[in-house]
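Visitor: No letters, just coordinates:
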């Protein structure tokens, strides 16, 4: 029995510990934009678990999802191509994250029950039509606190609708619902409501990228910071706030920005963090993709030095008067490790087309793989040691039980021998005394039922019984709590047997079976001591 318990405990331990390890594999998601000219067939889907296709928009008149003929072709091609290349990929249709989304339409839609229904029904219909497995809202924060309240209602109704649609269509699994959200729930009064996210969305994509607009005159690098000692606006702050507000870490997906900024320096030789700049470089807003940064560095030869700043978790380089701040392999590895450390749901790439020969996506996937391998290695060390300890404890427990059983068996054997010797003592003193077995007494008293109980004294309870031969007896049973031991019981049996008298109830025998001590008397119904003492005739 002990060995079975040990095996069961070990099985439960191994099985329960292996489940979290599988469940904690990071989501590796990426956004693909149909408008940036990057063919979906060129996406290295092996590096991702989820791909979001962007972007559908809301019609400002009908409040349904609005798709142009080119959108329809792109979306259909997206799901078909991804499934052929990698059937394990989960695809989601992203809504509202395009170049010029009309967010006033989203505000009107969210604030009207009929408009919300038009939007929800059309989104589910289009997702199914083009083979998407989920829907993602890329309107990352509401415009007003009223919008925030309405978005909470939208999430609730959206979840109810996809659940109902899945119940009515048993061949389809329920659509996934996600959304992009601000880096912190406290960053604005219109940030999406935490309770609604927790109850109705599968997870959210946290925009942990830009915490302030670029400052051309005094660059701080805050757009990429995990930890900025000079500001509360950083990734650690935002993630902590989401969790403290009640959203579990496994509902948060961290952003990996595959872009950076370029500045024109005042002095090329003054190119450190915080160097003075005259304004953006290369583009009007200074924003450059990682692909552009790498191509620019390549064009200026191998002597360009790229520096990594661990404080802001960002790379930077200076090429003449142009200063670049961007994520590179080192920064990506740190952020993926951070997501794993914080037990976040995973990370997402904004956007996949900005990568350069999949260097960043590959680095992220490798870091995730390395973390999982380290965990398996840890379990490979911990599990055998833990198993050995459990087996040792089990062996000691088994040995203890075995020794205890041996002692009990020895004691039982000794008690049996003593009982036989004691019975011989009783019979040698009074050969007329009969030794009864416990089984005989239990049958006679109906297992000492309460209906057969006559009374109870300091010695113990007294029961009425009927033997197999029809003789009625009274059984005085030594209580387990009685202070009288076996020697006292033995003396009482012998003394009572010797004191047989016409005016005393006769002792018929005894029982000393299996540590039970009982005296067996003849049963006298409805008579008392004064009958025997004074000869008073009482009606029986």
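Guide: Sure, I can see it. Keep in mind it's a predicted model, so treat the numbers as computed, not measured. Numbers count the residues shown, from 1 in each chain.
Visitor: When you work out contacts or count neighbours from here on, use the C-alpha atoms and nothing else.
Guide: Fine.
Visitor: List the contacts of residue 94.
Guide: Each residue near residue 94 by Cα atoms under 8 Å, 6 or more residues apart in numbering is listed here: 52-56, 135-138.
Visitor: can you rerun that using 6 Å?
Guide: When contacts are counted by Cα atoms under 6 Å, 6 or more residues apart in numbering, residue 94 touches 52-55, 135-137.
Visitor: go on, residue 247?
Guide: residue 198.
Visitor: looking at this, it is in a helix?
Guide: No. Residue state for residue 247 (DSSP: H, G, I helix; E, B strand; the rest coil) corresponds to coil; a helix is not indicated.
Visitor: still on that earlier bit, redo the contacts of residue 94 as CSV? Include secondary structure and neighbour count.
Guide: Formatted as CSV, the contacts of residue 94 follow (DSSP: H, G, I helix; E, B strand; the rest coil; neighbours: other Cα atoms under 10 Å):
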residue, secondary structure, neighbour count
52, strand, 25
53, strand, 24
54, strand, 24
55, strand, 24
135, strand, 22
136, strand, 25
137, strand, 22
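Visitor: ok, second structure coming up, stack it against the first:
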């Protein structure tokens, strides 16, 4: 097994180096999102920048009518603090949108050439003013085929404007990335639609694949591995999602594996039946059934929880009484990143950086990723 993994990593190294030779900007990505609401308890200066290459400020949201970014004085101070603290050590991007924003604003923004240009021009202005290296679009999620068509047009026009600005100012081109669904198509809910892979390959520097939130408080009937690498009972898994992107023609050198620094919790129906898929009757501890990895470590220690590594899903879970927590530990993260490298992916990212405990997971990730 070890020799197979070593050979896979060597193949990955050769493939990625070929990409680097063709594109000097094609290097391994070790990213993490920084939630702005954590500023008071976890300022940017708290981040161990030696563990990352890119940090995303989350989130900025454009005006609902003009689709420009209206930055108030408080946010302006946060942005200057963020980039001035970090940019000498890592690349910084600001992420637009987020899961709490919803899709409607972006659907309207992307629907006309005028609104798209307003958004694009403003994004470039914000990036340059606050000294970001680029931007990340977190549109969760395009709802139909028309949205996907407009998503492609938006990326085309964004790249054109970024190139134009770079030539005019003689500055390096700003990075354009996007956070996307775990699968290239939406087969679980809503209208069937697929991401425009040709436009993504052409225009984005990379995409952050959100390989998490497979299970959670929306289904309290049974426990689950919320970021399962494998799932023999369904297609809701990282390995399946990744395969759909690759089959659709997405360049492996633009695919970034998303990893959660949080877990999902359930209340067991019977504390004696506690495996993955065990019957549950509600959410467990945490905010709406969610705990950061830092909180999970504390919970496990204080409650003398039983901690189990599940090799079938490549995940971990802990049990204390009727409380059940599914999460990623150092073992599962290491195995996932070995898998990512065997698939010749570009790198990984975490949601969200403030959730780690003593940098255990982030350090494991960096040590597991053999490409700098």
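Guide: Alright, I've got the coordinates. Model, not experiment: these values are computed from the prediction.
Visitor: would you turn the contacts of residue 94 of structure 1 into CSV with distance to residue 30 of structure 1?
Guide: Shown next, in CSV, are the contacts of residue 94 of structure 1 (distance: Cα to Cα, whole Å):
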residue, distance to residue 30 of structure 1
52, 6
53, 9
54, 10
55, 13
135, 14
136, 12
137, 14
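Visitor: Strands along structure 2, start to end?
Guide: 29-35, 54-60, 91-97, 134-138, 175-180, 206-209, 255-260, 262-268, 280-282, 290-292, 306-310, 315-320, 323-327, 347-351 (DSSP state E).
Visitor: Please produce TSV containing those, extended by distance to residue 163 of structure 2.
Guide: Below are these laid out as TSV (distance: least, Cα to Cα, whole Å):
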stretch	distance to residue 163 of structure 2
strand 29-35	22
strand 54-60	21
strand 91-97	17
strand 134-138	12
strand 175-180	10
strand 206-209	16
strand 255-260	22
strand 262-268	37
strand 280-282	51
strand 290-292	39
strand 306-310	47
strand 315-320	42
strand 323-327	41
strand 347-351	25
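Visitor: of the ones you listed, which approaches residue 6 of structure 2 most closely?
Guide: strand 347-351 (17.2 Å; Cα to Cα).
Visitor: who does that closest one touch, helix- and strand-wise?
Guide: Secondary-structure packing of strand 347-351 of structure 2 (3 or more Cα pairs under 6 Å, 6 or more residues apart in numbering; DSSP states H and E): strand 29-35, strand 255-260.
Visitor: Counterpart of residue 196 of structure 2 over in structure 1?
Guide: Counting by TM-score structural alignment, residue 196 of structure 2 corresponds to residue 193 in structure 1.
Visitor: Show me which residues of the longest helix seen in structure 2 are buried.
Guide: Secondary structure of structure 2 per DSSP state H: the longest helix is helix 145-169. Judged by neighbour count (16 or more other Cα atoms under 10 Å), helix 145-169 of structure 2 contains these buried residues: 147-159, 161-162, 165.
Visitor: corresponding residues in structure 1 for it?
Guide: Going by TM-score structural alignment, helix 145-169 of structure 2 sits over residues 145-169 in structure 1.
Visitor: Tell me how far that stretch lies from the chain's centre.
Guide: Centroid separation for stretch 145-169 of structure 1 versus its chain: 25 Å, with Cα atoms, centre = their mean, to the nearest Å.
Visitor: can you redo the helices and strands packed on strand 347-351 of structure 2 as CSV with distance to residue 120 of structure 2 and mean neighbour count?
Guide: Output for these, formatted as CSV (distance: least, Cα to Cα, whole Å; neighbours: other Cα atoms under 10 Å):
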stretch, distance to residue 120 of structure 2, mean neighbour count
strand 29-35, 22, 23
strand 255-260, 23, 25
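Visitor: Now render those strands as a markdown table, adding distance to residue 12 of structure 2.
Guide: Shown next, in a markdown table, are those (distance: least, Cα to Cα, whole Å):
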| stretch | distance to residue 12 of structure 2 |
| --- | --- |
| strand 29-35 | 14 |
| strand 255-260 | 13 |
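Visitor: Against residue 399 of structure 1, how distant is the nearest residue in space to residue 158 of structure 1 that is not next to it in sequence?
Guide: Leaving aside its sequence neighbours, residue 158 of structure 1 sits nearest to residue 120 (Cα to Cα, 6 or more residues apart in numbering; 6.0 Å). Going from residue 120 of structure 1 to residue 399 of structure 1 by Cα to Cα, to the nearest Å gives 66 Å.
Visitor: Please apply the same query to residue 248 of structure 1.
Guide: For residue 248 of structure 1 relative to residue 399 of structure 1 (Cα to Cα), the value is 46 Å.
Visitor: what's the answer for residue 532 of structure 1, then?
Guide: For residue 532 of structure 1 relative to residue 399 of structure 1 (Cα to Cα), the value is 60 Å.
Visitor: Same question for residue 240 of structure 1.
Guide: Taking Cα to Cα, one finds residue 240 of structure 1 at 50 Å from residue 399 of structure 1.
Visitor: which one's the longest helix in structure 1?
Guide: helix 359-429.
Visitor: Show residues contacting stretch 199-207 of structure 2.
Guide: So stretch 199-207 of structure 2 is in contact with 152, 159, 176-179, 254-255, going by Cα under 6 Å, 6+ apart.
Visitor: Stretch 22-41 of structure 1 now?
Guide: Under Cα under 6 Å, 6+ apart, the answer for stretch 22-41 of structure 1 is 48-54, 345-352.
Visitor: Kindly recompute the last result at 7 Å.
Guide: 48-55, 74, 78, 81, 345-353 (Cα atoms under 7 Å, 6 or more residues apart in numbering).
Visitor: can you give me the offset of it from its chain's centre?
Guide: 26 Å.
Visitor: and what of stretch 107-125 of structure 1?
Guide: 34 Å.
Visitor: Same check on stretch 317-335 of structure 1?
Guide: On Cα atoms, centre = their mean, the centre of stretch 317-335 of structure 1 falls 37 Å from the chain's centre.
Visitor: Now for the corresponding residue of structure 1 for residue 366 of structure 2, how many residues are close by?
Guide: Residue pairing (TM-score structural alignment): residue 366 of structure 2 is matched to residue 365 of structure 1. When neighbours are counted by other Cα atoms under 10 Å, residue 365 of structure 1 registers 19.
Visitor: Report the spatially nearest residue to residue 365 of structure 1, omitting neighbours in sequence.
Guide: Residue 365 of structure 1 sits nearest to residue 47 (Cα to Cα, 6+ apart), 6.1 Å away.
Visitor: Which position in structure 2 pairs with the one you found?
Guide: For residue 47 of structure 1, the aligned residue in structure 2 is residue 51 (criterion: TM-score structural alignment).
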